[in-house]
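Participant: Here you go, sequence then predicted model.
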Amino acid sequence: MPDATRRRTRRVPAPPTVAPSSTARLSSAPLPATDPPPPPWPGEEVPVPGGTVFVRSTPWAGRPGAPRERALYVHGLGGASTNWTDLAALLAVRCEGWAVDLPGFGRSSPPPTGSYSVRGHVRAVVEVLEHVRAQPGEAQGRPVHLLGNSLGGLVTLLVAARRPDLVASLTLVSPAVPVYRVPQAFGRALLLVLLPGVPSLAERRLAGVTPEQSVRGMLQVCFGDPARVPRERVDAAVAEMRERTEQAWANRALVRSMRGLITSYLRVGRANAWRLARSLRVPVLVVWGDRDRLVDPRLAPRLAAAVPDARLLVLEGVGHVAMLEAPEQTARAVLGLLEDVADGAPHGVTAGAGDDAGAAGRDERAAG
């Protein structure tokens, strides 16, 4: 048995060489003060096939004559539209903002089919994009800047690949791209959600976790330095988690979406997220914290190299939710991209980025 183990180890390929990506340019635009942190933005129900989702809106706050564009924000697994409160406030100098609660999360009802597949979330985001684009105003009918974190990052990547006509730019914050291994912070037991009957057991176990315990665990796992989280944000998260415990579907949405995420990793061919990443033709910014415990930060340069002409921002000491932990740096990188796109400047390197894309797209098997 030891000999066989050594043979298997020797066959593991070395991480492939990938083309360099361009470093994100940070905008010097004046940003509004966010101390104290702003409260959650108001929202409303937006129709989607078979039901509605809750969408929060951030009003434009630019100076007279400044560009007025639109942005849609998509949260990660277990998150909600409130994850984007701070970043939306900063980007309001240029963008009206909409932040969606995916079906079954935040204040959105569960999908009528009971399915929490990644494809279902993609369909919901496309519908909300159509809604945002159709709103009256200066930017009516124009493509929308799309931002996603974690599960929302994977969902927005798929949306941008399939409906580039709706997307002006794409910002991926620690996207949950396929890695074909379970993140250490989750533990291998979560693979059991793929087995019949186990999701119900996981839902019952989650029901025994108090809101305070849930938020405390989230801070430890998602943030590079939990001590930097403002007290106001912790209290708001606990209040939001209490609201979630009153929803009969809350734990089911979390466990079933995790199952849908892992199932999506098994897709091959045209549906594979790495292959779709290589097909992106919209300006892309990849943002990652180097202390991300949920999605390996070593994937950051690999994803940025796989996406044609992408920019990359790696934040030192930051975890899985850069838009919460480092909102100003994240906002300046997003604004730098938007400014350059508006000026017609290249949004990333144009030479070499696609040369090793095939290797970069295969590196998920060697991650870690």
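Facilitator: Thanks, I have the structure now.
Participant: contacts and neighbour counts: CA atoms only from here.
Facilitator: Noted.
Participant: List the residues that contact the residue most central in space within the chain.
Facilitator: In the chain, the residue lying closest to the centroid (C-alpha atoms, centre = their mean) is Asn149, at 1.4 Å. When contacts are counted by C-alpha atoms under 8 Å, 6 or more residues apart in numbering, Asn149 touches 74-76, 172-176, 321.
Participant: Highest neighbour count among these?
Facilitator: With neighbours taken as other C-alpha atoms under 10 Å, the top of the contacts of Asn149 is Ser174, carrying 31 neighbours.
Participant: which non-adjacent residue is nearest the residue nearest to the centre of the chain?
Facilitator: Val173 (4.6 Å; C-alpha to C-alpha, 6 or more residues apart in numbering).
Participant: on that earlier part again, would you mind measuring from the residue nearest to the centre of the chain to Ser108?
Facilitator: 18 Å (C-alpha to C-alpha, to the nearest Å).
Participant: show me the contacts for Leu261.
Facilitator: 117-118, 151.
Participant: likewise Ala124?
Facilitator: By C-alpha under 8 Å, 6+ apart, the contact set of Ala124 is 48-49, 102-103.
Participant: again, but for Val100
Facilitator: 53-56, 72-75, 80-81, 125, 128.
Participant: With Leu254 instead?
Facilitator: Counting by C-alpha under 8 Å, 6+ apart, Leu254 touches 77-78, 105.
Participant: and the residues you listed as TSV, adding neighbour count and secondary structure?
Facilitator: As requested, the contacts of Leu254 are arranged in TSV below (neighbours: other C-alpha atoms under 10 Å; DSSP: H, G, I helix; E, B strand; the rest coil):
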residue	neighbour count	secondary structure
Leu77	18	coil
Gly78	19	coil
Phe105	27	coil
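Participant: what comes up buried for stretch 180-187?
Facilitator: Val182 (16 or more other C-alpha atoms under 10 Å).
Participant: Would you pull up how far it lies from the middle of the chain?
Facilitator: 18 Å (C-alpha atoms, centre = their mean, to the nearest Å).
Participant: what's the answer for stretch 207-218, then?
Facilitator: Relative to the centre of its chain, stretch 207-218 is centred 22 Å away, using C-alpha atoms, centre = their mean.
Participant: which residues of the stretch 101-250 of the chain fall in strands?
Facilitator: 144-149, 167-173 (DSSP state E, counting those that start in this stretch).
Participant: what about versus this one:
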Amino acid sequence: MTPRQPLALASAGRRPGASPAAVPLRLAARAPAAAAVPAPPDRPDPETWSRYEAVAERLDARFAGLWRLRHFRFRMPEALQHGVPPRQRRDHELPAAWLDWGPPDAPVLACVGGVANVAMRFAFLAADLRTRWRVVCMDWVGRGHSGWLADESEYHFETYVEQLRQWLDALGASARRPVALLGSSLGGSVAMRLAAREPQRIARLVLNDIGPALPRERRQRRAEVLARLHVFRSPAEITRRIGAAQKHDGPATDDIRLFLAHHQTRWSPENGGRVYRHDLRALQAYRRAAEEDVDQWTDWGALPMPVLLMHGMESDALTPETLVRMQALRPLSIAHVPQTGHTPLLADRHQTATIGDWLADPAPTPLEWSVPLAPPRRRW
């Protein structure tokens, strides 16, 4: 018996090069099961994967009909292709994916995640805020449902800044229609850089456990873990590895972690298991970048908009020294999240409410407070 194909999302009726307009999603059809035969010991157990997929489908149903998959054409400029031989440099385009939640005429909250995150990482935040906000969440190039860049050297910090800039263009962000911007980890660093350069387009900035400085040792440890091909040949392996990787993200139920892990991985027929949903070259490029210090104090000092910092109180990425210096340079609001490191999942209802209330405040006063953990969400 061949392994049952895992849950896959496909755009209905979408052709290569088609318009980037929104299209509804459907479950991709699975190939008919072959005649039942015992699975060889070196092949994945189809019944185990079938149960995993059934649970994943049930969790996905929690958000059925609440979001749509969209794309815009990201143009990779020749000027940012520093590592490509000069004769091979040329502008090229690829689809960049994003999820759209909430009313199209509501104020926009744009969310970007960490180096290995996918847009579905923000599903709980988006679902909680979608009645008041149009919450849009982007996959970085080389991650999730976005396309892959032509050369490994093209995956660098300024590429992500340019991708965010072009996405805000696609969203219509301007001085007349500024958006709120939320960034987790790497996404927060990119958001900080763009907000410093184009502050007129960003009304509010939410940084999820990231500041203008990041300890190089911490960054290097994380990069070494990410920059390898991991093949999960059983659901138990996913639970062990991704569960360990998420242990600093704060308390969360097993079904939330399974939901996030499912969207962060995909089935790989070539490897006979699930693999992370990203271009491995992007993470290898990040490992090289991790050799350098993160220093964005100039960006931090240039931000004119209100800033909310979600701080994991056990974070090893946002140090007490960085927090003190951030407060000394400019006013900001800090929400401390207990029992949480880098980075809060933003699946806790108190955390999502904190962000929603701060965004809705017409003139937020810079304050510092703790956000108690909410009771667990009802299990699905």
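Facilitator: Arrived safely, thanks for sending. What you are looking at is a predicted structure, and each value in this text was computed from that prediction instead of being measured.
Participant: Work out the TM-score between the chains.
Facilitator: Scored against TM-score structural alignment, normalised by the length of the first structure, the superposed chains reach a TM-score of 0.66; 284 aligned residues with a C-alpha RMSD of 3.5 Å.
Participant: tell me which residues of stretch 246-259 of the first structure are tucked away?
Facilitator: Applying 16+ other C-alpha under 10 Å to stretch 246-259 of the first structure flags 247, 249-259 as buried.
Participant: repeat for stretch 214-227 of the first structure
Facilitator: For stretch 214-227 of the first structure, the neighbour count (16+ other C-alpha under 10 Å) marks 215, 219, 221-224, 226 as buried.
Participant: Counterpart of the residue nearest to the centre of the first structure over in the second structure?
Facilitator: Structural correspondence for Asn149 of the first structure with respect to the second structure (TM-score structural alignment): Ser184.
Participant: Would you quantify the distance from that match to Asp209 of the second structure?
Facilitator: Distance, Ser184 of the second structure to Asp209 of the second structure, using C-alpha to C-alpha: 7 Å.
Participant: so what sits against both of those two?
Facilitator: Overlap of the contact sets of Ser184 of the second structure and Asp209 (by C-alpha under 8 Å, 6+ apart) consists of Thr343.
Participant: Could you report the neighbour count for the equivalent of Gly142 of the second structure over in the first structure?
Facilitator: In the first structure, the residue matched to Gly142 of the second structure (TM-score structural alignment) is Gly104. Neighbour count for Gly104 of the first structure, taken as other C-alpha under 10 Å: 29.
Participant: which residues does Gly104 of the first structure contact?
Facilitator: Contacts of Gly104 of the first structure were listed using C-alpha under 8 Å, 6+ apart, and they are 110-111, 249-250, 253.
Participant: what do you get if the cut-off is 10 Å, keeping everything else the same?
Facilitator: For Gly104 of the first structure, the contact set (C-alpha atoms under 10 Å, 6 or more residues apart in numbering) comprises 53-54, 78, 80, 110-112, 114-116, 244, 247-254, 256-257.
Participant: cool, Ala360 of the second structure as well?
Facilitator: Ala360 of the second structure touches 132-133, 354, counting by C-alpha under 10 Å, 6+ apart.
Participant: Just send the residues you listed back as JSON lines, with distance to Gln339 of the second structure and neighbour count too.
Facilitator: Putting the contacts of Ala360 of the second structure into JSON lines (distance: C-alpha to C-alpha, whole Å; neighbours: other C-alpha atoms under 10 Å) gives the following:
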{"residue": "Arg132", "distance to Gln339 of the second structure": "29", "neighbour count": "14"}
{"residue": "Trp133", "distance to Gln339 of the second structure": "28", "neighbour count": "24"}
{"residue": "Thr354", "distance to Gln339 of the second structure": "17", "neighbour count": "16"}
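Participant: got CSV for those, with secondary structure and distance to Arg201 of the second structure too?
Facilitator: Below are the contacts of Ala360 of the second structure laid out as CSV (DSSP: H, G, I helix; E, B strand; the rest coil; distance: C-alpha to C-alpha, whole Å):
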residue, secondary structure, distance to Arg201 of the second structure
Arg132, coil, 20
Trp133, coil, 17
Thr354, helix, 23
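Participant: need those in CSV with distance to Gly312 of the second structure, can you?
Facilitator: Output for the contacts of Ala360 of the second structure, formatted as CSV (distance: C-alpha to C-alpha, whole Å):
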residue, distance to Gly312 of the second structure
Arg132, 26
Trp133, 25
Thr354, 14
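Participant: so where do the helices sit in the second structure?
Facilitator: 46-60, 123-129, 157-171, 186-197, 216-226, 235-245, 254-264, 280-289, 297-302, 320-329, 349-360 (DSSP state H).
Participant: how big is the offset of the fourth one relative to the first structure?
Facilitator: Using mean C-alpha distance after the TM-score superposition for the first structure, helix 186-197 of the second structure ends up 0.8 Å from its aligned counterpart in the first structure, as a mean over the superposed pairs.
Participant: buried residues in that helix?
Facilitator: Buried, per 16+ other C-alpha under 10 Å, within helix 186-197 of the second structure: 186-196.
Participant: What's the match for Gly172 of the second structure in the first structure?
Facilitator: Here Gly172 of the second structure is matched to Arg133 in the first structure, going by TM-score structural alignment.
Participant: Could you pull up the residues touching the residue nearest to that match when sequence neighbours are not counted?
Facilitator: In this structure, Arg133 of the first structure finds its nearest non-sequential neighbour in Gly141, 5.1 Å apart by C-alpha to C-alpha, 6+ apart. Going by C-alpha under 10 Å, 6+ apart, Gly141 of the first structure touches 130-135, 166.
Participant: How about Thr58 of the first structure?
Facilitator: Thr58 of the first structure sits next to 40-43, 70-71, 84-85, 88-89, 91-92, 95-99 when contact means C-alpha under 10 Å, 6+ apart.
Participant: could the buried residues of helix 186-197 of the second structure go into TSV alongside distance to Leu27 of the second structure?
Facilitator: Output for the buried residues of helix 186-197 of the second structure, formatted as TSV (distance: C-alpha to C-alpha, whole Å):
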residue	distance to Leu27 of the second structure
Leu186	31
Gly187	29
Gly188	32
Ser189	35
Val190	33
Ala191	33
Met192	37
Arg193	38
Leu194	36
Ala195	37
Ala196	41
